[in-house]
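Colleague: following is a predicted model, sequence given first.
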Amino acid sequence: MGDSSVKMLEGFRREREFMEKVRQCGGFDIEHLMKAKPGLCNFVASETTKDKPAPRYIVLYARLGIHKYNMIQGTNLELHGIEKYNVFHKVPYSIYFVTAVAKDPAAGGSLVTFQTSFYEEVFGVKSLSCFIARPKPGPHEEDNAYNLWVQSDDEFEDKSELPEWPGENAFDDKKHYYVVKKSELRENDWIRVYLELAFLTAHLSIRSLDLSKVVITKVAVYTSDEDMALPNEKLNARNAIFYIKYKYCPNENEAHGCKPTRDGVAIGTNLELHGIEKYNVLRKIPYFIHFVTAVAKDPAAGGSLVTFQTSFYEEVYGKSLSCFIARPKPGPHEEDNAYNLWVQSDNESDDETEDKSELPEWPGENAFDDKKHYYVVEKSELGKNDWIRVYLELAFLVPNLSIRSLDLSKVVITKVAVYTSDEDMALPNEKLNARNAIFYIKYKYCPNENEDHGCKPTRDGVAIVRRKMDKISGYTTLSFQGDCNWRDTFL
């Protein structure tokens, strides 16, 4: 066995020993252990201060742990603040240990130290599993955190997919559904915690996200238990599904009121590229992995500039691009989840369920008359949605990379149609923002346009682009198909 293998095995042994000591402490009060933490061990301990508050999701995790405790014990504790939190990244999970301060209204508002722990699933459907939620045991009380942690490793977990949104009249089934009254939303503020977690999870890359602008409009609870005496008892069912409708109002102000933005590809942002700072490339056949650091301009913030980071898998064979990171660069006191996103993307790119099917042929002559599935984009919309041009330029550039005289400014879009299998969109142009869609683009290429000779020769072309976006992780793949050889145009 070589020296490198011996060192690696020794590193693993030291990590196991360290994590066993962390387990003995329940994962919470481990400050005295951190100086002996091995370099390979991905365990992070953080204390909060006025200048370095806890991230939004840690606050939500603490509120969720308190909710669990209240639900089981019949108490009414409230979150008062976060003391510290520890995180152990153990792909495909991250394990969180949050020490908070809770207020007890029943005891005159007295404060109590509260501890809660979660498994956060990194891959697939986002899920949180809470295995500890309790006031911190006193010095003479038994601490069973170690046993709870070990037991949680072997807990049964429901791997089934979440159901689709119910049909139009489903909530009329009073045996299984209960539509929550507005007054009950205030009394059960944990429903908002559920929504904020679901909302934040889908949009972690948007730094300007303001959870206070999320407005609940309707909540229905489903449970298979038909024997509950009162309909609103479903709120406290141990096994239930919550269907929540909401509006996100990022531009609320006195002059313009609440301008709700529909949940879609992006929420409440309109960043524009200002420039490129640097880029890195890892060649990992059959993929290239690109890491681009750019500068983006935010028109909503007076044109202020922000450092933006994005990463892609570029498939070398059968051209496609998969974006697994797209976010403003985290600040010095913000958690950087790039590592988890990269590891998750490795799993996504190797997934046997990934759509490897070929792109469809160009539709028949009258196909675009099918208004249920196709939407022909108006010319005025092309200016507002300049990302369509990005799709075309990528499809056009990919087969012609060897042509140095290629001028993308001479590409002119003449027609765009969008196909999606979703027939339930309220407005036809909503297909533009469908997570899964196929774009059929007609264009002209005018390489020799000038005042004396006009545009000559002009070549007509077509491009087909398929977009697939995971609704939870945001992992997005673009596949391209277009005219393969324009070399004779340039010779």
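Modeller: Everything's here; your move. Numbers count the residues shown, from 1 in each chain.
Colleague: from now on I want contacts and neighbour counts done on CA atoms only, so please keep to that.
Modeller: OK.
Colleague: tell me which element residue 340 is part of?
Modeller: Using DSSP states H and E, residue 340 sits in helix 338-349.
Colleague: quick check: buried residues in the next helix-or-strand element following that helix?
Modeller: Downstream of helix 338-349, the next assigned helix or strand under DSSP H and E is strand 374-376. Using 16 or more other CA atoms under 10 Å as the test for burial, strand 374-376 gives 374-376.
Colleague: beyond strand 374-376, next helix or strand please.
Modeller: Following strand 374-376 in sequence, per DSSP H and E, is helix 379-384.
Colleague: check the offset of that following helix from the chain's centre.
Modeller: The chain centroid and the centroid of helix 379-384 are separated by 28 Å under CA atoms, centre = their mean, to the nearest Å.
Colleague: three-state assignment of residue 76?
Modeller: Of the three states, residue 76 takes coil according to DSSP: H, G, I helix; E, B strand; the rest coil.
Colleague: got the contact list for it?
Modeller: For residue 76, the contacting residues are 70, 104-106, by CA atoms under 8 Å, 6 or more residues apart in numbering.
Colleague: filter those to the buried ones?
Modeller: 70, 104.
Colleague: ok, structure two:
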Amino acid sequence: MTTTEENVPEEEYVSAEEYARVRDDYWRVVQESEGFDLEDVSIPSYMCGTPILVMRTYQGDGRYADHDLVNGYCMAGLQRYNIIQGTNYQLSSLIKFNVTLNCVSSYYLTLLAQDPDVSPSVKTFQVRIDENSFGRLDFTCSVARIKEEAKGEGDSAKEPFVPHYHGGPEATVPFVGDLPPWPSDANLSDGKRFYMVNRSELEANDWILTYLVLVIYSHDKRILTRDRHYQSKLEIINVVIETRADDSEPSKERLKAKSAHVYITFKGLAEPHAPRQSFEVGLHVERRAIVRRVICESTGAMSLLGKLCGGTFTGKQRFVTRGSGEEAQSSKKARTRRRS
């Protein structure tokens, strides 16, 4: 028998009151954990298919989609912590993560990292990433902390929990608005604004490769279906850092500047993909990417915004940006049949 609104028995419906109760109970548990390390929390099977917003949990065993993206988010969170704290924690492994099921998602990552200069043992970290746009690198990292530190904050020190972080860190010119065009040779000769990263620094700062992979993968999440080994083919030719610091600052300080544009020239990407753009094909082609990093002085939130350069624009470009995230309320009965 075909199920329709007319022939579904009344007892098969989920009332608005029950829907609200299950939703509120679920998000109460999520709020208590701030979105991290959710254990044995779910909604009843008969509520599956309703417009209730839930998160999905994955273990860090690699059996999940967007592995390169998730790994990059972990490393970006650790970089935020390292810049602020003056440490050098490196990713050891991902334990698990929770993610909201949207076109632009929020990731709550639990991972292990180690800094040999601090301790020989690994530490458990919590990292929160909130995407701002679909189809390009654009996110905010509002949490990057050692898990033990979160326990000592106390309820009074915590902000009210919301599933999505709205907005980004405050910044000043030139680190606001759209990303800048690629600088001219004349501009690059200005040593007070631009610093050419040398080869030894490039090898010692693996976050630069992380930025490049995040730009490529954010633009093209199907790249692994065409080339599972694309990362091993990437070759960074040179990197220029634009900061507000003058040339009296040592290179180490400019590399970890809280506000910076990172200009990356590379090759080894056979066929770049980006919304409404076409690129010359070939591993030999030199390509360019720009990434902006901004870390807020007051909150510590870090944003990354990036793009591939050099493509031919093929039409009007649209990005899906995150809305308010507010869940629509309904006074009517949820028209979802129980699935027992």
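Modeller: The structure has been received and is ready for your questions. All values reported here derive from a predicted model rather than from experimental measurement.
Colleague: TM-score of the superposed pair?
Modeller: Here the TM-score for the pair of chains, by TM-score structural alignment, normalised by the length of structure 2, is 0.66; 268 aligned residues with a CA RMSD of 3.8 Å.
Colleague: quick revisit: adding distance to residue 465 of structure 1, write the buried residues of strand 374-376 of structure 1 out as JSON lines.
Modeller: Formatted as JSON lines, these follow (distance: CA to CA, whole Å):
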{"residue": "374", "distance to residue 465 of structure 1": "14"}
{"residue": "375", "distance to residue 465 of structure 1": "15"}
{"residue": "376", "distance to residue 465 of structure 1": "15"}
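Colleague: ok, back up a step: got the buried residues for the helix holding residue 340 of structure 1?
Modeller: For helix 338-349 of structure 1, by 16+ other CA under 10 Å, it's 338, 340-341, 344-345, 348.
Colleague: now stretch 188-203 of structure 2
Modeller: Those would be 188, 193-197, 202, for stretch 188-203 of structure 2 by 16+ other CA under 10 Å.
Colleague: and those residues, which is closest to residue 279 of structure 2?
Modeller: Residue 279 of structure 2 lies nearest to residue 188 out of those, by CA to CA, at 24.6 Å.
Colleague: the closest one pairs with which position in structure 1?
Modeller: Matched to structure 1 by TM-score structural alignment, residue 188 of structure 2 sits across from residue 171.
Colleague: what do you get for residue 137 of structure 2?
Modeller: Per TM-score structural alignment, residue 137 of structure 2 is aligned with residue 126.
Colleague: for its match, which residues are in contact?
Modeller: Taking CA under 8 Å, 6+ apart, one finds 120, 201, 472-473 in contact with residue 126 of structure 1.
Colleague: using the three-state scheme, assign the match of residue 188 of structure 2.
Modeller: Per three-state DSSP, residue 171 of structure 1 ends up helix.
Colleague: stretch 190-204 of structure 1 aligns to what range in structure 2?
Modeller: Residue span in structure 2 matched to stretch 190-204 of structure 1, by TM-score structural alignment: 207-221.
Colleague: and the matching stretch, how far out from the chain's middle?
Modeller: With CA atoms, centre = their mean, you get 11 Å for stretch 207-221 of structure 2.
Colleague: now stretch 254-270 of structure 2
Modeller: 17 Å.
Colleague: again with stretch 306-318 of structure 2
Modeller: That offset, for stretch 306-318 of structure 2, works out to 21 Å (CA atoms, centre = their mean).
Colleague: likewise stretch 17-33 of structure 2?
Modeller: On CA atoms, centre = their mean, the centre of stretch 17-33 of structure 2 falls 26 Å from that of its chain.
Colleague: try stretch 135-150 of structure 1
Modeller: The gap between where stretch 135-150 of structure 1 is centred and where its chain is centred comes out at 34 Å by CA atoms, centre = their mean.
Colleague: again with stretch 320-328 of structure 1
Modeller: With CA atoms, centre = their mean, you get 11 Å for stretch 320-328 of structure 1.
Colleague: can you give me the helices for structure 2?
Modeller: Counting by DSSP state H, structure 2 has helices at residues 16-33, 67-85, 147-151, 185-188, 199-204, 207-219, 223-226, 230-233, 251-255.
Colleague: between the ones you listed, which gets nearest to residue 314 of structure 2?
Modeller: Here helix 207-219 is closest among the helices of structure 2 (CA to CA), at 15.4 Å.
Colleague: tell me where structure 2 has strands.
Modeller: 55-59, 90-100, 106-114, 123-131, 133-134, 137-146, 194-196, 235-242, 259-267, 277-278, 287-295, 302-309, 312-313, 320-321 (DSSP state E).
Colleague: can I get the ones you listed in CSV with distance to residue 23 of structure 2?
Modeller: Compiled in CSV, these are given as follows (distance: least, CA to CA, whole Å):
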stretch, distance to residue 23 of structure 2
strand 55-59, 12
strand 90-100, 14
strand 106-114, 18
strand 123-131, 22
strand 133-134, 26
strand 137-146, 25
strand 194-196, 51
strand 235-242, 46
strand 259-267, 40
strand 277-278, 41
strand 287-295, 34
strand 302-309, 30
strand 312-313, 44
strand 320-321, 25
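Colleague: tell me which of those strands lies nearest to residue 183 of structure 2.
Modeller: strand 259-267 (8.8 Å).
Colleague: onto which residues of structure 1 does the closest one map?
Modeller: Going by TM-score structural alignment: strand 259-267 of structure 2 matches residues 239-247.
Colleague: residues of the matching stretch that come out buried?
Modeller: Buried-residue list, stretch 239-247 of structure 1, by 16+ other CA under 10 Å: 240-244, 246-247.
Colleague: same check on stretch 94-111 of structure 2?
Modeller: Under 16+ other CA under 10 Å, the buried positions of stretch 94-111 of structure 2 are 94-100, 104-111.
Colleague: quick one, what contacts residue 388 of structure 1?
Modeller: With CA under 8 Å, 6+ apart, residue 388 of structure 1 has these contacts: residue 382.
Colleague: helix, strand, or coil at it?
Modeller: helix.
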